[in-house]
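*Asks:* Okay, here's the prediction I keep looking at, along with the sequence it came from:
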Amino acid sequence: MPINIPNGLPAKAILESEKIFALEEDVATKQDIRPLKIVILNLMPKKIETETQILRLISKSPLQVDIDFMMVKGHVSKNTSQDHLVKFYDTFDEIKKHNYDGLIITGAPVEHLPFEEVDYWEELCEIMEWSKKHVYSTIHICWGAQAGLYYHYGIQKKLMDHKVFGIFPQVLCDEYNFLTNGFDEIHLTPHSRHTAIDEEALAKVKGLEVLSKSKHTGSNIIATPDFHQIFILGHLEYGKETLAQEYFRDLKQGKPIQLPYNYFPEDDPNNEPVFSWRSHANLLYRNWLNYVYQMTPFDLESL
């Protein structure tokens, strides 16, 4: 089944070239079906790239999904045109009157700052609080996961000695969990961050389950038993070339950056990277959408 996207969204051409079925609003409204309603809070600088990555994963479900995009008004994007934001994005004030089956909060390049010093922190807190009553299930990604764990459970992040950067094997903790159903016992996940959560504080929180983890990256996928809150510390949504683009960007800017772990064949950046995490990324989002579809009421107003 297709995903339903705003008319004219740039990602549509890319998705169509990959044989992904995406319906624009004008066509989707003619189908007599109750699609899932998902809102994406996109905090990443390159919003079109992130839109495409996440829509690519959501589209692999057999369910029809309506997509809304949300932006914070407390931050001015320098890497995405205002025309694009005005055309395809709503502010929280415009979104908050609605209910949703799912919310996705992306990462953001602000991990060097204490949470309270991020210029849109108060607005993000308001959104996360709103999600408790207006969204059935929320996925938090990377910095978004750290922010969610801090806001909801008081789990602080800490600066690491070196950047966790590359493709890391993760050990599956519960093979029968619905969210990771079908995962191999070892699966790969991209990571790109300078901070990590306090694992000791996490272990003391009742009601959070670690679904996969690694000795290199710590906890990777964390969730409440009812999946109302899901936290993914890595970037399963990343495309094949994303880490390469980050690596060469930092090299060009003269920033200290190590070769991404387990990414370039033979650790040679001249070699094309291998897309080794795609199947598990697709499976995770398919499982999530399937669970949400089974559990949310037909009438979202009764959430």
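*Replies:* Great, that's in hand.
*Asks:* C-alpha only now, for contacts and for neighbours.
*Replies:* Noted.
*Asks:* Sketch out the strands for the stretch 1-150 of the chain, chain order is fine.
*Replies:* 3-5, 22-24, 36-41, 65-71, 89-91, 100-105, 135-141 (DSSP state E, counting those that start in this stretch).
*Asks:* wait, the stretch 201-303 of the chain
*Replies:* 209-214, 218-223, 229-232.
*Asks:* Save these as CSV, and put in distance to Leu300 and mean neighbour count too.
*Replies:* Putting the strands of the stretch 201-303 of the chain into CSV (distance: least, C-alpha to C-alpha, whole Å; neighbours: other C-alpha atoms under 10 Å) gives the following:
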stretch, distance to Leu300, mean neighbour count
strand 209-214, 27, 19
strand 218-223, 22, 22
strand 229-232, 18, 25
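*Asks:* Would you tell me which of those strands gets closest to Ile104?
*Replies:* Evaluated over those, closeness to Ile104 peaks at strand 229-232, with 9.5 Å, by C-alpha to C-alpha.
*Asks:* what's the closest one packed up against?
*Replies:* strand 135-141, helix 143-153, strand 218-223 (3 or more C-alpha pairs under 8 Å, 6 or more residues apart in numbering; DSSP states H and E).
*Asks:* how about CSV for the strands of the stretch 201-303 of the chain, with distance to Ile20 added?
*Replies:* Below are the strands of the stretch 201-303 of the chain laid out as CSV (distance: least, C-alpha to C-alpha, whole Å):
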stretch, distance to Ile20
strand 209-214, 29
strand 218-223, 26
strand 229-232, 24
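*Asks:* These: which one's closest to Gly154?
*Replies:* strand 229-232 (14.0 Å).
*Asks:* where's Glu241 relative to Ile139, distance?
*Replies:* Separation of Glu241 from Ile139 (C-alpha to C-alpha, to the nearest Å): 23 Å.
*Asks:* Mind checking which of those two has more residues around it?
*Replies:* Taking neighbours as other C-alpha atoms under 10 Å, Glu241 and Ile139 compare with Ile139 leading, 23 against 14.
*Asks:* roughly how far apart are the residue nearest to Pro190 when sequence neighbours are not counted and Leu55?
*Replies:* Among residues not flanking Pro190 along the chain, Ile167 sits closest, at 4.4 Å (C-alpha to C-alpha, 6 or more residues apart in numbering). Relative to Leu55, Ile167 is positioned 21 Å away (criterion: C-alpha to C-alpha).
*Asks:* putting a second one here so we can go through both:
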Amino acid sequence: MPINIPDQLPAAGTLRKENIFVMTQSRAMSQNIRPLKVLLLNLMPKKIETETQFLRLLSNSPLQIDVELLRIDNRPSKNTPTEHLNTFYRQFEMIQDKNYDGLIITGAPLGLVQFEDVIYWDHLQTIMSWARQHVTSTLFVCWAAQAALKLFYDLPKRTRKVKLSGVYQHRTHHLCHPLLRGFDDYFLAPHSRFADFSTEYLAEHTDLDILASSEDAGVYLAATKDKRNVFVTGHPEYDALTLHNEYVRDVGEGMEPMIPVNYYPDNDPNQPPRASWRSHGHLLFSNWLNYCVYQQTPYDLNHFSEANFTKDDDSQD
């Protein structure tokens, strides 16, 4: 089944060219089924690029999904046309009385900024706390994962001396966990962050199930026992050229960045990079939608209650 997005959203054309089944809102209204309601809080500057990346991953599911786009505030954007934001994005105040099956909070280029210095920090905390009473499962990506660990576990910001950038090998743990269904023992995934997610640190200071980790990149995937909060410290949504574009940008700004690890053939930035993580990214999102959202959410979202969720119920398939 397809994702259901606004008819004129730029991502729709891109996804159709990739032979991804996109259903417009006008067609979806004629189908008498209960689609999943997924909210995407997009914190990235280039919102059109980011929304396309996440919609691509959400599309790989037999479920029909209604996607709503959310922005953190109404400040002007340097990278996204105002008309696009006004047309396709909602403010939190417009949706705060609704319930959702899933919420995705993207990363943000705030790796060297202290939480209390983030202009929308208080508002973001409000949204993450709201999700506990209004969302079945929330997926926190990269910087959002660090922000959620601060809010839910009071973990201080841990920053690496050198930015982690590249494609790293990860080992899966707890292969019977629903989020890891179909995973290989080892898989590749991209990272681009200053945040430090040490396996030992998270194991000592949280009760999270640590599901995948890397010797070089630390924890990659973790989840609460009830699967209502899922933390992804990397970027499975990235396109093949995203790390390249970030590298070129940093070089242009005189930052002298390290060449992204295990990304360019022969470690040569002049050669076209190759995406080696697509299958993993699609499988991760498919598992999240099925086992953390669809299998857990109430049929009638008006009857949403935290009591619906049990910590160790992995029996639903």
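*Replies:* Alright, I've got the coordinates. All figures in this text were calculated on a predicted structure; none of them were measured in a lab.
*Asks:* hang on, the earlier thing: neighbour-wise, which of Ile167 and Leu55 of the first structure wins?
*Replies:* Ile167 (25 against 22).
*Asks:* Hmm, Pro265 and the more buried one touching each other?
*Replies:* No. Judged on C-alpha atoms under 8 Å, Ile167 of the first structure makes no contact with Pro265 at a distance of 11.7 Å.
*Asks:* Contacts only, for Gln271 of the second structure.
*Replies:* Gln271 of the second structure makes contact with 264-265 under the criterion C-alpha atoms under 8 Å, 6 or more residues apart in numbering.
*Asks:* ok, now how distant is it from Tyr264 of the second structure?
*Replies:* 6 Å.
*Asks:* same thing with Lys227 of the second structure?
*Replies:* On the measure of C-alpha to C-alpha, Lys227 of the second structure and Tyr264 of the second structure end up 35 Å apart.
*Asks:* Those two: which is more packed in?
*Replies:* Legend: neighbour count by other C-alpha under 10 Å for Lys227 of the second structure and Tyr264, higher for Lys227 (28 against 20).
*Asks:* ok, now how distant is the more buried one from Gly102 of the second structure?
*Replies:* When Lys227 of the second structure is compared with Gly102 of the second structure (using C-alpha to C-alpha), they lie 11 Å apart.
*Asks:* Thr126 of the second structure now?
*Replies:* For Thr126 of the second structure relative to Gly102 of the second structure (C-alpha to C-alpha), the value is 17 Å.
*Asks:* Could you do His170 of the second structure as well?
*Replies:* With C-alpha to C-alpha as the criterion, His170 of the second structure and Gly102 of the second structure are 26 Å apart.
*Asks:* which one of these two has more residues nearby?
*Replies:* Between His170 of the second structure and Gly102, Gly102 has the larger neighbour count (other C-alpha under 10 Å), namely 26 against 23.
*Asks:* And the helices in the stretch 101-250 of the second structure, which stretches?
*Replies:* 121-134, 143-153, 199-205, 242-252 (DSSP state H, counting those that start in this stretch).
*Asks:* The ones you listed: which one's closest to Pro109 of the second structure?
*Replies:* That would be helix 143-153 among the helices of the stretch 101-250 of the second structure, by C-alpha to C-alpha, at 7.7 Å.
*Asks:* Give me the contacts around that closest one.
*Replies:* Here helix 143-153 of the second structure has contacts from 105-111, 115, 125, 128, 140, 155-157, 193, 195, 205-206, 231-233, using C-alpha under 8 Å, 6+ apart.
*Asks:* compared with the first structure, how much does that helix deviate?
*Replies:* Averaged over the aligned pairs, helix 143-153 of the second structure sits 0.6 Å from the first structure after superposition, using mean C-alpha distance after the TM-score superposition for the first structure.
*Asks:* That helix versus strand 135-141: what angle between them?
*Replies:* Interaxial angle, helix 143-153 of the second structure versus strand 135-141 (axes from the mean of the first three to the mean of the last three C-alpha atoms, to 10 degrees): 120 degrees.
*Asks:* Now helix 143-153 of the second structure: buried residues?
*Replies:* The neighbour-count check on helix 143-153 of the second structure (16 or more other C-alpha atoms under 10 Å) flags 143-149 as buried.
*Asks:* how distant is stretch 35-48 of the first structure from the center of its chain?
*Replies:* Relative to its chain's centre, stretch 35-48 of the first structure lies at 9 Å (C-alpha atoms, centre = their mean, to the nearest Å).
*Asks:* Next: stretch 264-282 of the first structure.
*Replies:* 20 Å.
*Asks:* That one spans what distance, first to last residue?
*Replies:* 22 Å.
*Asks:* for stretch 130-143 of the second structure, same thing?
*Replies:* First residue to last in stretch 130-143 of the second structure (C-alpha to C-alpha) measures 19 Å.
*Asks:* Then stretch 248-256 of the second structure?
*Replies:* Stretch 248-256 of the second structure end-to-end distance (C-alpha to C-alpha) = 10 Å.
*Asks:* for it, which positions count as buried?
*Replies:* So, applying 16+ other C-alpha under 10 Å, buried residues of stretch 248-256 of the second structure: Val248.
*Asks:* Run through the residues that contact the equivalent of His162 of the first structure over in the second structure.
*Replies:* In the second structure, the residue matched to His162 of the first structure (TM-score structural alignment) is Val162. Residues near Val162 of the second structure by C-alpha under 8 Å, 6+ apart: Phe194.
*Asks:* Quickly note the distance from Val162 of the second structure to Gln91 of the second structure.
*Replies:* 35 Å.
*Asks:* what do you get for Thr206 of the second structure?
*Replies:* In terms of C-alpha to C-alpha, Thr206 of the second structure sits 32 Å off from Gln91 of the second structure.
*Asks:* likewise Gly218 of the second structure?
*Replies:* 34 Å.
*Asks:* What of Gln146 of the second structure?
*Replies:* In terms of C-alpha to C-alpha, Gln146 of the second structure sits 23 Å off from Gln91 of the second structure.
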